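Undergrad: Sequence first, predicted model second:
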Amino acid sequence: MLGVLGAIYLVHLAAAISPGPAVLLCARTSLREGFLRGTWLAVGIGIGACIWAIAALFGLALLFKVAPALLTALKFAGAVYLIYLAIKMWRHASEPLADLPETEAPRNAAGLVWLGIATQLANPKPAVFFGTIFLTFVPPQAPPWVYVAIIGIVFFNDAGWNVIVSRIFSLERTRRAYLDLKTTIDRVFGGLLGLLGLKLAIS
């Protein structure tokens, strides 16, 4: 079973590292609000990934195959949410940090965790990804501790990678560069997030 867990760890780590909405938001949050707040967002991202993994365990990936309209509906809902976040970034890109409205002020830990969860849940594709992993790597008669270990791996990879992203983007040199180029950087982040939302809707 250790070989199975090792294979799942490597496959999922590659997926967690690939750029996506969660990584973009983590980078931007850390630039604007610092490492600690970026870490709380990373915790939420890890929890959101675990929710999809647990859903796959309970057959949600199979449900998507049987009822593809459900997957399509969830993809469109997720795309709308990501595009909404992108528009918010774009609209406030030219405003100095000190002049941002109250809704854009630094959020508390609970709000950041929830944002991370919501961002992950906006994309239902991980449920299919995890379902594929379980079918490919995990034997049908695997003991319960294996599934618990897999959930732990999922959290460690998603949260851990985004903590690293938070650390990199919260460095003082990185933040100074952000403040000098805030409008451009925020619009790049917003544009990329919007493109990811559109990709989710049409894929």
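TA: Structure received.
Undergrad: going forward, measure contacts between C-alpha atoms and count neighbours the same way
TA: Noted.
Undergrad: Remind me what the helix or strand containing residue 30 packs against, helices and strands.
TA: Element membership for residue 30 (DSSP states H and E) is helix 21-33. The elements that helix 21-33 packs onto, with contact taken as 3 or more CA pairs under 8 Å, 6 or more residues apart in numbering; DSSP states H and E, are helix 35-57, helix 109-121, helix 144-170, helix 172-180, helix 182-202.
Undergrad: among these, which is nearest residue 94?
TA: Evaluated over the helices and strands packed on helix 21-33, closeness to residue 94 peaks at helix 182-202, with 4.7 Å, by CA to CA.
Undergrad: Next one for the comparison:
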Amino acid sequence: MDALLPLLSIVAAIAIGAASPGPSFVLVARIAVADRRASGIAAALGMGLGGVAFASLALAGLIALLTRVEWLYLGLRVAGGGYLLYLAWRLWRGAGQPLALGGATERPRSLRRAFVLGLVTQLSNPKTAVVYAGIFAALLPVAPPLWLALVLPPLIFCVECGWYCIVATAFSAARPRAAYLRGKGWIDRLAGGVMGLLGLRLIAGSLRG
């Protein structure tokens, strides 16, 4: 039972981090509003799996090693920033294109594609990896029991996936979708701008060292 408090503390810290705005939030919200609820939930599942990957790496101590190998960490940051810039370009380029939900001009994206997009977006943000490593280093016992290591990844999945499922459900409702259709152009450009700024910030921080 001594490990129960650290477990709850880690889950709470991860939940607070997941709820903070970032590229994952922008992506899931945009998919849910522009496409359909199922696609947003599929992206949320990808986010959850990405969280499990980070949690597993943190438990294995690999993230701590990554932060010590500076050139590898910087390379991952640049790659992640480049991916966010790519997403920003895609959003900006498609901002002026009409969107007819359920119509003939654009079919809903496949659930598999939405899932992969969510997973890759989560994994492309090395800042999330560092957050996981910091939380685990600060709150995980020095010699955690086996049950704690087995329970943490599923709980992390529930936290990450659960939060983004809430986001997908909220933004796929009738009013947010109608508002998106009315202002698609500037909303997509705003989302693309946010993604682009996050990507540039990640790359600039890497180059400054």
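TA: Perfect, thanks for sending it. Note that the structure is predicted; figures quoted are calculated from it, not measured.
Undergrad: Please identify the most buried of the helices and strands packed on helix 21-33 of structure 1.
TA: helix 35-57 (a mean of 25; mean count of other CA atoms under 10 Å).
Undergrad: what range in structure 2 matches it?
TA: Residues 37-59 of structure 2 are matched to helix 35-57 of structure 1 when aligned by TM-score structural alignment.
Undergrad: Residue 170 of structure 2 matches what in structure 1?
TA: Using TM-score structural alignment as the criterion, residue 170 of structure 2 maps onto residue 168 of structure 1.
Undergrad: Please read the previous query as pertaining to residue 19 of structure 2.
TA: Structural alignment (TM-score structural alignment) places residue 19 of structure 2 against residue 17 in structure 1.
Undergrad: what about its match, how many neighbours?
TA: 15 (other CA atoms under 10 Å).
Undergrad: Quick check: the match of residue 170 of structure 2 vs residue 50 of structure 1, distance?
TA: Relative to residue 50 of structure 1, residue 168 of structure 1 is positioned 24 Å away (criterion: CA to CA, to the nearest Å).
Undergrad: Which residues are in contact with residue 184 of structure 1?
TA: With contact taken as CA atoms under 8 Å, 6 or more residues apart in numbering, residue 184 of structure 1 is in contact with residue 93.
Undergrad: Matching it against structure 2, which residue comes up?
TA: With TM-score structural alignment defining the correspondence, residue 184 of structure 1 maps onto residue 186 in structure 2.
Undergrad: next one: residue 70 of structure 1
TA: Aligning on TM-score structural alignment places residue 70 of structure 1 opposite residue 72 in structure 2.
Undergrad: from what I can see that match touches residue 66, true?
TA: Yes. Between residue 72 of structure 2 and residue 66 there is a contact at 6.9 Å, judged by CA atoms under 8 Å.
Undergrad: So those two - more neighbours on which side?
TA: residue 66 (17 against 12).
Undergrad: how close does that one sit to residue 130 of structure 2?
TA: For residue 66 of structure 2, the distance to residue 130 of structure 2 equals 9 Å [CA to CA].
Undergrad: any idea how far residue 35 of structure 1 is from the alignment partner in structure 1 of residue 4 of structure 2?
TA: Under the alignment (TM-score structural alignment), residue 4 of structure 2 maps onto residue 2 of structure 1. Remark: distance between residue 2 of structure 1 and residue 35 of structure 1 (CA to CA) = 33 Å.
Undergrad: What is the neighbour count of residue 102 of structure 1?
TA: Taking other CA under 10 Å as the criterion, the count of residues near residue 102 of structure 1 is 8.
Undergrad: Please apply the same query to residue 60 of structure 1.
TA: By the other CA under 10 Å criterion, the neighbourhood of residue 60 of structure 1 contains 20 residues.
Undergrad: these two touch, right, it and residue 127?
TA: Yes. Because the distance of 6.8 Å satisfies CA under 8 Å, residue 60 of structure 1 is recorded as touching residue 127.
Undergrad: In space, what's closest to the residue nearest the centre of structure 1 - neighbours in sequence excluded?
TA: The C-alpha lying nearest the average C-alpha coordinate of structure 1 belongs to residue 22 (CA atoms, centre = their mean; 2.9 Å). The spatial neighbour of residue 22 of structure 1 that comes closest, neighbours along the chain excluded (CA to CA, 6 or more residues apart in numbering), is residue 119 at 6.2 Å.
Undergrad: Fine by me, we can end here.
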